[in-house]
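Trainee: Pasted the sequence and its predicted model underneath.
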Amino acid sequence: MIWWAAAGGMVGTLARYGLGMWAGKRFGIAFPWGTWIINISGSFLLGWLYGEFTQHNLSLALWMLLGTGFCGGYTTFSTFGYESLQLMERKEYRCMAVYVLSSVVVGAAATAVGFGVS
């Protein structure tokens, strides 16, 4: 099973990198849109996958590949923390508050919605 998680993690990391670069070019870097989009979409996907797994519609191998591996490599809490710190260091407190609060609230809601549609 570990190889399924590793393979999914590799693909998830590449997807995160590509989407992050695209978002930075598309929306700029004043607000960390790339990480925000990645974490929200990853939260939705993980909620949906978890719902499918708990309903026995997804095998353990696919859960390891997609849930543990892909979503684990795709989403990024460490970058979220780093970017929050950068906003604070630049004294962009309002932007940081919006980023932190919206990431947590919208991320949790996206997970719930993903689980709900499974």
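Mentor: Yes, it's here.

Trainee: Could you use CA atoms for every contact and neighbour count after this?
Mentor: Will do.

Trainee: count of residues packed around Leu62?
Mentor: Counted with other CA atoms under 10 Å, the burial measure for Leu62 works out to 18 neighbours.

Trainee: Remind me which helix or strand it belongs to.
Mentor: Here Leu62, judged by DSSP states H and E, is contained in helix 60-62.

Trainee: Likewise for Arg26?
Mentor: Arg26 belongs to helix 2-27 when assigned by DSSP H and E.

Trainee: tell me what that helix is packed against?
Mentor: Helices and strands touching helix 2-27, by 3 or more CA pairs under 8 Å, 6 or more residues apart in numbering; DSSP states H and E, are helix 33-54, helix 71-74.

Trainee: Not counting the helix or strand just after the last one itself, show me its contacts.
Mentor: Right, helix 71-74. Note on helix 71-74: by DSSP H and E, the next helix or strand toward the C-terminus is helix 77-89. The contact list for helix 77-89 (CA atoms under 8 Å, 6 or more residues apart in numbering) reads Pro32, Thr35, Trp36, Tyr93, Cys95, Met96, Tyr99, Val100.

Trainee: ok, second structure coming up, stack it against the first:
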Amino acid sequence: MGISWGSMMLVALGGAFGGMARVALSNLFAKWLGIAFPWGTLAVNLLGAFALGGLASTLHQGSPPSGGAWLIIAVGLLGGFTTVSSFSLQTLGLWESGMGGKALANIISTLTFGVAALCLGAWLAGGGL
């Protein structure tokens, strides 16, 4: 079973807007708070987790979420908005620069607050995952 062209286009469209939003928000946080810590990446990952929790709770009807809304928003938009690769690279950069404490803080805050944001989003949407 393959993915249709229409489905791929929904993901691509959402991903394009998600990627642009990530760059804009990351740059805004860097301007506000500086670049000593990857605040922008942390913010987009937490916002993305929160939104995904709400979306998954809203669209979950006893089976894994799917369909056009899921593809364009969850897979495309939020997939393009959040970023594991930037998180990983920035964490490595902190570590290699002798800032092990900041690297560890980035890992712990991203994972802990990311799961918490996902759960909060799901809870606020009126359900659970």
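Mentor: Received, thanks. This one's a predicted model, so the numbers in the text were calculated from it and none came from an experiment.

Trainee: which one of the contacts of helix 77-89 of the first structure has the most neighbours?
Mentor: Busiest of the contacts of helix 77-89 of the first structure [other CA under 10 Å] is Thr35, holding 26 neighbours.

Trainee: so what corresponds to it in the second structure?
Mentor: Aligned counterpart of Thr35 of the first structure in the second structure: Thr41 (TM-score structural alignment).

Trainee: Could you tell me how far that match is located from Ala116 of the second structure?
Mentor: Separation of Thr41 of the second structure from Ala116 of the second structure (CA to CA, to the nearest Å) stands at 16 Å.

Trainee: how close does the residue of the first structure most remote from its centre get to Ala97 of the first structure?
Mentor: Farthest-out residue of the first structure from its mean C-alpha position, per CA atoms, centre = their mean: Lys91, at 25.4 Å. Using CA to CA, Lys91 of the first structure is found at 11 Å from Ala97 of the first structure.

Trainee: Leaving out sequence neighbours, find the closest residue to the residue nearest the centre of the first structure.
Mentor: When CA atoms, centre = their mean is applied to the first structure, the residue found nearest the centroid is Asn39 (2.5 Å). In space, and not counting its chain neighbours, Asn39 of the first structure is closest to Thr75: 5.0 Å by CA to CA, 6 or more residues apart in numbering.

Trainee: Which residue in the second structure aligns with that neighbour?
Mentor: Taking TM-score structural alignment, the alignment pairs Thr75 of the first structure with Thr82 from the second structure.

Trainee: Same question for Ala109 of the first structure.
Mentor: In the second structure, Ala109 of the first structure lands on Ala116 (TM-score structural alignment).

Trainee: Number of residues surrounding the aligned residue in the first structure for Met9 of the second structure?
Mentor: Alignment note: Met9 of the second structure maps to Trp3 in the first structure; criterion TM-score structural alignment. Residues near Trp3 of the first structure, counting by other CA under 10 Å, number 12.
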